[in-house]
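Enquirer: Provided below for reference: sequence and predicted model.
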Amino acid sequence: MEFSGGEITAKRSDPGGDLALQPAGTFARLTELVLIKAWFHGPSALGDLVSSPRCPSLLKLVSPFVTPLGWSISPSTRSLSFKWSCGILLNCSTPQLVSLELSDPYVPSSIQLGNMELLQRLATSFFLVYGPEGFPINHTILELLTRFRGIQDLTLNLAFPRVIGHDQYLMEDITIIPRISFLTLVVMNYGHAFGASLFHVLKKCTGLRSLSLHFEVILEVGS
């Protein structure tokens, strides 16, 4: 199967049915691939699809709600976005990558990031502002941030619990933030004060030129 265009659209009308691609062939000019709520049979199924031999020109891959995942990304890929992808297993050695969005926790044993000297934009999963000491997801974000000395654009998500109670203040765990020019801060705070958290992040930023604040709308049941 040869594909000469730049876009593929595949729709499945039967929620319980399967949509399959032929096992051989190339998508020589495919530059962008979006997979939503896709299920792959076997850990290497998607890896075979987006590998360099089949998608040599792939520049952008977006995969929200995809499971299971296990593949190596084409070195030509410039943008990756993963959102709530269950069981992700990723080997990412993409020196041309400029944008990386990980809504899943960064776990080095399952998400192996190689050389990314050209990375300009990074978006992380949520950082819990108040919670138990050593909260695992917070640790994964801190480990991800330490991988980069400088990037142009960083998106951080700060999440407050609905009820703080006796939870510990965890922002002090953030001791290093890469050198950045643009910061997007997404706050989910249930009405709690967030000024101290904001200023803690700003104190860790060097060379910051622009700050963008976004607030997640939280709808209460019955409202």
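Expert: Yes, it's here. All values derive from a computational prediction rather than experimental measurement.

Enquirer: contacts and neighbour counts: CA atoms only from here.
Expert: OK.

Enquirer: check which helix or strand covers residue 91.
Expert: Using DSSP states H and E, residue 91 maps to strand 88-92.

Enquirer: off-centre distance for that strand?
Expert: Remark: strand 88-92 is offset 12 Å from the chain centroid, using CA atoms, centre = their mean, to the nearest Å.

Enquirer: helices and strands around it, which ones?
Expert: strand 69-72, strand 111-113 (3 or more CA pairs under 8 Å, 6 or more residues apart in numbering; DSSP states H and E).

Enquirer: who does the longest one touch, helix- and strand-wise?
Expert: Based on contacts counted as 3+ CA pairs under 8 Å, 6+ apart, the elements that strand 69-72 packs against are helix 45-49, strand 88-92.

Enquirer: what would those look like in a markdown table with mean neighbour count and distance to residue 24?
Expert: Shown next, in a markdown table, are those (neighbours: other CA atoms under 10 Å; distance: least, CA to CA, whole Å):
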| stretch | mean neighbour count | distance to residue 24 |
| --- | --- | --- |
| helix 45-49 | 19 | 9 |
| strand 88-92 | 20 | 22 |
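
Enquirer: ok so, going back, what's the helix or strand just after the strand holding residue 91 in contact with?
Expert: Using DSSP H and E, the helix or strand that follows strand 88-92 in sequence is strand 99-102. Contact with strand 99-102 is made by 78-83, 119-125, as judged by CA atoms under 8 Å, 6 or more residues apart in numbering.

Enquirer: can you check stretch 176-186 too?
Expert: Stretch 176-186 is touched from outside by 145-146, 148-158, 204-216, with contacts defined as CA under 8 Å, 6+ apart.

Enquirer: list the buried residues of the helix or strand residue 139 falls within.
Expert: In this structure, residue 139 sits in helix 136-145 according to DSSP H and E. Neighbour counts over helix 136-145 (16 or more other CA atoms under 10 Å) mark 137-142, 144-145 as buried.

Enquirer: another one to put next to it:
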Amino acid sequence: MGPCGGEIAAMRPNPPSSDADAGEDRLSALPDDILVLILLRLGTSAAGQTSVLSRRWRVVWALLPELIFPHAREPNRIRDALEAHQAALRRLSVEIQSASPDSVAAWLLVAARRLAGRLKFRNLVPQGNDAVEDEDTDEVEVKEDEEGCEQRGSFELPCFESATAVSLDLGFLGLSVPAAGVCSRLTKLSLSRARFDGPCELGDAISSPRCPFLTKLSVRDSEGLTILTINSRSLLRVNLRGLRGLRRLAIEAPVLARLTVSHSFFFGHDQPVASISAPQLEWLLWLDSYEPSSMHLDKMERIERLAPFLFFVYGGQRSISNNQSCLRLLQHFKVIETLILSLIYLEGLDNCSYLMDDMTVLPGITNLHLRVIANGHAFGASTFHVLRMCSGIRLLNLKLEMEAQTACSFGCICGQHAHWKTEELVLYCLQEVEITGLMGSECEISFVKQLLNWATVLKKLTVIFEHSVAENEAKEFCQMLRSFSRLEICTEFHGCKGTS
């Protein structure tokens, strides 16, 4: 028998005795760690707004382990938020439009005390103040940008005693490095678009006594860093790119595995000086000027991957000078596993000489990554020249950048070197080829056909079409390629719908 009416009434919950009971805040009764997880999903701005809900919520947001300020308009509010924050920060991310040095220094000093994890800051400056990366950039515009930055002043970088990773994109704000302080937990440091100022060397601040556990260092698109001396027992990777004005570089890093130096010495007028001691180095990407008389590379017997400065296929005296940096570095190494080589054609070849004959020897290599920036010109002769000097390679990765919009003019000198089509070449170890950026042009078809004849033991050919190639054009090229390929070669086509 079911319960009677009186029993049913007794089982019903009692109605609220007051309006206060009806509005009971069960969410606020949750423990802090649960509330913090909820606020993390809301985002920093919304989480901060919950502080007006009640006395209980006033301090919950201050326990967040992560604070993210995208496109912040009022830097002072970032400082106030950090001052009120109570927990150790495992992540802080800030983006500000055209920040001033004083405003950055104000909140960055507080952040250095609070941070126990990662910091990422980006100063979003107008397009006209971007980094100057092209040697052909108008000199007047560069001067205006530099003068504007100098008028805005500079600030001193605080010591991040407990941070683990710091990434600062300063938009060419002036930066001075502290003369003292130890970053005892810092493992990653990235500085970009900085204008270094002040007497203290960056190398002093990032070497082992003050950054004992730093493993990754990146300094990019910056100026004012004329001398960089690094002595680190912990660094594994160093990336130096676009450091205009760098004239002296010294690195002593016994466990360094990867080093990139790019477009830093190249634009200077006086002879640069470098000394690199890295006996465990495996990757060397030296995309810059190299002069053995003033640049010393210590024994690097473990080098596996080498990338020299790009090589101009045609050019004048300036191109010849540039090519010498590439050739000198190649001559420094006898045997390496992987060579990354870039060949570039100028758009206009009038009054230019063929320069490939200056390249007479390559290290003994197993894998070749060849990038050809053809700018619409015929590239068969230059590529054949390189392959002839490394006929024992097992893997070829060919990346083509043809620039279809810049068609080669009729009678261009790039067509005068057609001997490669008839000369013999046997790539007797080549088993795998990958070609990226294929567009199906006549010169490409001729080259691929010859390559299949040269590679007598080829097992796999992968073709990745340039993204603008239409599907029907890709299918037509696939059929043509199969007509002169061998049955034992596994061919794959990618990049266009219906051709994979």
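Expert: Yep, it's here. Here the structure is a predicted model, which means the values were calculated and not measured.

Enquirer: any idea which helix or strand comes after the helix holding residue 139 of the first structure?
Expert: Using DSSP H and E, the helix or strand that follows helix 136-145 of the first structure in sequence is strand 153-159.

Enquirer: run through who's touching that next one.
Expert: With CA under 8 Å, 6+ apart as the test, strand 153-159 of the first structure has contacts from 120-129, 180-189.

Enquirer: once aligned to the second structure, how far is that strand on average?
Expert: Overlaying the second structure shows strand 153-159 of the first structure at a mean distance of 0.8 Å from the equivalent residues (mean CA distance after the TM-score superposition for the first structure).

Enquirer: whereabouts in the second structure does that strand align?
Expert: With TM-score structural alignment applied, strand 153-159 of the first structure matches the range 338-344 in the second structure.

Enquirer: distance from that stretch to the middle of the chain?
Expert: With CA atoms, centre = their mean, you get 18 Å for stretch 338-344 of the second structure.

Enquirer: quick one on the thing from earlier: Throw the helices and strands packed on strand 69-72 of the first structure into TSV and include distance to residue 166 of the first structure, thanks.
Expert: Shown next, in TSV, are those (distance: least, CA to CA, whole Å):
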stretch	distance to residue 166 of the first structure
helix 45-49	44
strand 88-92	33
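
Enquirer: wait, what's in contact with residue 200 of the second structure?
Expert: Contacts for residue 200 of the second structure (CA under 8 Å, 6+ apart) come out as 176-179.

Enquirer: got it, and residue 359 of the second structure?
Expert: With CA under 8 Å, 6+ apart, residue 359 of the second structure has these contacts: residue 327.

Enquirer: what do we get in the first structure for it?
Expert: Using TM-score structural alignment, residue 359 of the second structure lines up with residue 174 in the first structure.

Enquirer: ok, the residue most central in space within the first structure to residue 38 of the first structure distance?
Expert: Central residue of the first structure (CA atoms, centre = their mean): residue 102, 1.4 Å from the mean position. Per CA to CA, to the nearest Å, residue 102 of the first structure is found 17 Å from residue 38 of the first structure.

Enquirer: go on, residue 213 of the first structure?
Expert: Remark: distance between residue 213 of the first structure and residue 38 of the first structure (CA to CA) = 32 Å.

Enquirer: for residue 75 of the first structure, same thing?
Expert: Per CA to CA, residue 75 of the first structure is found 23 Å from residue 38 of the first structure.

Enquirer: equivalent analysis for residue 133 of the first structure, please.
Expert: Per CA to CA, residue 133 of the first structure is found 35 Å from residue 38 of the first structure.

Enquirer: between those two, who's got more neighbours?
Expert: Taking neighbours as other CA atoms under 10 Å, residue 133 of the first structure and residue 38 compare with residue 38 leading, 17 against 12.

Enquirer: where exactly do the helices run in the stretch 401-500 of the second structure?
Expert: Here the stretch 401-500 of the second structure has its helices, by DSSP state H, counting those that start in this stretch, at 442-454, 471-483.

Enquirer: which of those helices sits closest to residue 143 of the second structure?
Expert: Evaluated over the helices of the stretch 401-500 of the second structure, closeness to residue 143 of the second structure peaks at helix 442-454, with 43.5 Å, by CA to CA.

Enquirer: residues in the first structure aligned with the closest one?
Expert: Using TM-score structural alignment, helix 442-454 of the second structure lines up with nothing in the first structure.

Enquirer: list the buried residues of that helix.
Expert: By neighbour count on 16+ other CA under 10 Å, the buried set for helix 442-454 of the second structure is 444-445, 447-454.

Enquirer: can you tell me which of the buried residues of helix 136-145 of the first structure is closest to residue 195 of the first structure?
Expert: Lowest distance from residue 195 of the first structure to those (CA to CA) belongs to residue 138, with 19.3 Å.

Enquirer: what does that closest one align to in the second structure?
Expert: Using TM-score structural alignment, the equivalent of residue 138 of the first structure in the second structure is residue 323.

Enquirer: what does residue 111 of the first structure give?
Expert: So residue 111 of the first structure corresponds to residue 295, using TM-score structural alignment.

Enquirer: how many residues are close by the spatially closest residue to residue 26 of the first structure that is not a sequence neighbour?
Expert: Nearest residue to residue 26 of the first structure in three dimensions, chain neighbours excluded: residue 54, at 4.4 Å (CA to CA, 6 or more residues apart in numbering). By other CA under 10 Å, the residues close to residue 54 of the first structure number 21.

Enquirer: thinking again about what came up before, buried among the contacts of residue 200 of the second structure? Need that as a selection in PyMOL.
Expert: Those of the contacts of residue 200 of the second structure that count as buried under 16+ other CA under 10 Å are selected in PyMOL with:
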select buried, resi 176+177+178
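
Enquirer: pick the most buried one from the helices and strands packed on strand 88-92 of the first structure.
Expert: Looking across these with neighbours counted as mean count of other CA atoms under 10 Å, the highest average goes to strand 69-72: a mean of 20.
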